[in-house]
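Q: 3D, please:
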Amino acid sequence: MKSRPAVIVLAAGRGSRFQGIQHKLTQLVGTSSVLATTLVNALAAELPVLVVTTEPFAELASHHVATRDIVLLPAAGSAASQGLGMGYSIAAGVAARSDASGWLILPADMPLVQPSTLRSVARVLDHHPVAYAQHQGKRGHPVGFSAELYSELVRLTGDEGARRLVARYPCKEIEVDDPGVLLDIDTVDDLSHVRATYAMSPFQNSV
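A: Got it, this is the predicted structure:
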């Protein structure tokens, strides 16, 4: 069976800009947490899903994916995590799914990205080294990378993530009718906006 692109859900960040009492990934969107909602929608795309996270979120992730589909990193803010950043999270996820035909990078704080969007980006990775979803001409997530970029992806580190690769290689823009590709949760105000958008969307009936 031909391998498929894997969705790498990044859930290891500190979320320092979010000033709520609890971590942003544990906040509710509807009746589920931000992380759970992101995972349910990722799994609905019917692609392999891997979660890169830390110990505090491992149990929550395990309610949705198997233990073998969870990569644990040192807790954000700990001495062991110094200098790792988003780039290292991407590298760890890609290395754990080295047999995939590509990888879709999806931040865990983007719970409204639709399954159809993930599938649309995945479909073009056989023909383009880099692809990303955009809505009304604005670049969003997920960002997809083809298997030919494996050796560069697994060497990523630091907080820059994969921006250098996106800048270096030709990118395919996938225009989608999905405002969720632009809605990440960095602040309490972002969370309020996501909740309001969710309340008016089909997601409230699917998670």
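
Q: okay, CA-based contacts and neighbour counts for the rest of this
A: OK.

Q: and stretch 151-163, how far apart are its ends?
A: 16 Å (Cα to Cα, to the nearest Å).

Q: what does that stretch rub up against?
A: If you take Cα atoms under 8 Å, 6 or more residues apart in numbering as the criterion, stretch 151-163 is touched by Gly83, Leu84, Gly85, Met86, Gly87, Tyr88, Ser89, Ile90, Ala91, Ala92, Val94, Ala95.

Q: Okay, buried residues for that stretch please.
A: With burial defined by 16 or more other Cα atoms under 10 Å, the residues of stretch 151-163 counted as buried are Leu153, Val154, Leu156, Thr157, Gly161, Ala162.

Q: Just list the residues touching Ala92, thanks.
A: Counting by Cα under 8 Å, 6+ apart, Ala92 has contacts Val52, Val71, Val154.

Q: all helices for the protein, in order.
A: 34-44, 55-62, 85-96, 115-123, 150-153, 163-168, 188-199 (DSSP state H).

Q: Proceed likewise with the subsequent sequence, for comparison:
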Amino acid sequence: MLAAGRGRRFDASGQQDKLLQKLADGLSVAQHSAQNLLAVMPHSVAMLRPDTPVLADQLQALGIDCLVCHDADAGMANSLKHALRATADSAGWLIALADMPAVHLSTMMQLFDALQAGAGIAVPVYQGRRGNPVGFAHQYLSQLLYLQGDVGARSLLHSDLVTQVTVDDPGIHEDIDTPDALMLHLAAMGKPGA
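A: The predicted model follows:
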């Protein structure tokens, strides 16, 4: 789970970490994002910046191994590559984003099942649009380790080898990038803005 971004769109000053914002049940955005991932992949890791001890404590309490990426500010690819190197013996990876708490457990399971059935790359699709998280089989490790900057694995997702997994989950398109996005999410959960 990638959780090493600065979240500048949420708070340019850096005072409020979007991943620590509380949702209706009192859990943070990152904790919600982690729960369904852990239900499908009990051995999960989160990539963090070194200055996020509260986030690390929250995720470790759920059972996620937390890794620190000291050069995360150079782009998402650095965090992703750090996680991949640390888990290079895995059969594959479900790459989730910590700011996407609305992704359904069923979506995680469908992506995992697609990888288990032989998909090299598995991408969720809702109403004709791709979203996150994305699954990669081990055969893509070398290509993933070659990624640069802040584009993540987008370049690999434009190949004909992608297995599109149709899901009934608008959460694959919903991230908490701005305070307005947080308010919309809270409203959808039935809690007025905090």
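
Q: returning to that earlier point: list just the one of the helices of the first structure that sits closest to Pro107 of the first structure.
A: Closest to Pro107 of the first structure of the helices of the first structure is helix 34-44 (Cα to Cα; 8.6 Å).

Q: Now that closest one: buried residues?
A: Neighbour counts over helix 34-44 of the first structure (16+ other Cα under 10 Å) mark Val34, Leu35, Ala36, Thr37, Thr38, Leu39, Val40, Asn41, Ala42, Leu43 as buried.

Q: Show where that helix falls in the second structure, residue numbers please.
A: Mapped onto the second structure using TM-score structural alignment, helix 34-44 of the first structure spans residues 29-39.

Q: Off-centre distance for that stretch?
A: On the basis of Cα atoms, centre = their mean, to the nearest Å, stretch 29-39 of the second structure is displaced by 9 Å from the centre of the chain it belongs to.

Q: how big's the offset between that stretch and the first structure?
A: By mean Cα distance after the TM-score superposition for the first structure, the fitted stretch 29-39 of the second structure averages 1.2 Å away from its aligned residues in the first structure.

Q: Can you point out the buried residues in stretch 135-144 of the first structure?
A: His135, Arg139, Gly140, His141, Pro142, Val143, Gly144.

Q: Give me the contacts around it.
A: In contact with stretch 135-144 of the first structure (Cα under 8 Å, 6+ apart) are residues 102-107, 113, 118, 121-122, 125, 130-134, 173, 175-179, 181-182.

Q: The same query, at a cut-off of 6 Å, please.
A: For stretch 135-144 of the first structure, contacts defined as Cα atoms under 6 Å, 6 or more residues apart in numbering pick out 103-106, 130-134, 175-176, 181-182.

Q: on that earlier part again, so which of the helices of the first structure is nearest Phe18 of the first structure?
A: helix 188-199 (6.0 Å).

Q: Which of the residues in the closest one are classified as buried?
A: Of the residues in helix 188-199 of the first structure, those buried (16+ other Cα under 10 Å) are Leu191, Val194, Arg195, Thr197, Tyr198.

Q: what's it aligned against in the second structure?
A: The aligned range for helix 188-199 of the first structure is 179-190, by TM-score structural alignment.
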